[in-house]
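**Q** The amino acid sequence is not available; the structure is as follows:
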């Protein structure tokens, strides 16, 4: 049985742009705090790369913390960015 007063230990990640736009994840709170920045290793059209994301906002929804993250193209391995005309899911050449 779960105690209703138990402190949550995870939060929902919402990717607002970049190669992971529209996807969500769950991450563990560290010291009760969400990550301000983190890297995600993911495949886009068979190419593995590290994508850096930065927190842009947080809100409570149905008792869970939801944090929005924005893509940091300058600190990512991939040449994917919103400005280069490559849409998420397109081949990188």
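**A** Arrived safely, thanks for sending. Everything quoted here is computed from the prediction, not taken from an experiment.

**Q** C-alpha from now on. contacts and neighbour counts both.
**A** Will do.

**Q** now residue 33: how far from residue 44?
**A** When CA to CA, to the nearest Å is applied, the distance between residue 33 and residue 44 equals 29 Å.

**Q** Check residue 28 too.
**A** In this structure, residue 28 and residue 44 are separated by 24 Å, where distance is defined by CA to CA.

**Q** When these two are compared, which one has more neighbours?
**A** The residue with more neighbours, out of residue 28 and residue 44 and counting by other CA atoms under 10 Å, is residue 44; that gives 17 against 14.

**Q** Next up, a structure to set beside the first:
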């Protein structure tokens, strides 16, 4: 049985910019630590893309660790749109 002082096992990822801005997800802590970089796969305009994010500010909300992640455009798949396709 665990008590309220036990080690946390997960945290909340908050995407603050980039294609996933405004979304959240839960991730497991590894040895009590958050991931410095994470990759997320998402479909944008019907194409699966890999987006890399880098850890930033951390805070505690309602006894839960929340970590802001910022978009790393240089390492991510490009997010481009074709204006001709958007009008179809």
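**A** Ah, there it is. The model shown is predicted, which means the values in this text are computed figures rather than measured ones.

**Q** where does residue 78 of structure 2 land in three-state SS?
**A** coil (DSSP: H, G, I helix; E, B strand; the rest coil).

**Q** Nearest residue to it in space, ignoring adjacent ones along the chain?
**A** residue 49 (8.0 Å; CA to CA, 6 or more residues apart in numbering).

**Q** surely that neighbour meets residue 39?
**A** No. At 10.0 Å, residue 49 of structure 2 and residue 39 do not qualify as touching, with contact defined as CA atoms under 8 Å.

**Q** Could you check how far the strand ranked longest in structure 2 is from the centre of its chain?
**A** The strand spanning the most residues in structure 2, taking DSSP state E as the definition, is strand 47-61. The gap between the average C-alpha position of strand 47-61 of structure 2 and the chain average comes to 3 Å, counting by CA atoms, centre = their mean, to the nearest Å.

**Q** again, but for stretch 50-68 of structure 2
**A** Here the centre of mass of C-alpha atoms in stretch 50-68 of structure 2, compared against the chain's by CA atoms, centre = their mean, lies 8 Å away.

**Q** Find me the equivalent region of that stretch in structure 1.
**A** Under TM-score structural alignment, the match for stretch 50-68 of structure 2 in structure 1 covers residues 50-68.

**Q** What are the contacting residues of the matching stretch?
**A** Contacts of stretch 50-68 of structure 1 from elsewhere in the structure, counted by CA atoms under 8 Å, 6 or more residues apart in numbering, are 8, 10-16, 19, 34-42, 69-73, 75-78.

**Q** May I see the buried residues of that stretch?
**A** Using 16 or more other CA atoms under 10 Å as the test for burial, stretch 50-68 of structure 1 gives 51, 52, 53, 54, 55, 58, 65, 66, 67, 68.

**Q** Pull the most distant pair out of the residues you listed.
**A** Spatial extent of these (CA to CA) is set by the pair 51 and 65 at 22.2 Å.
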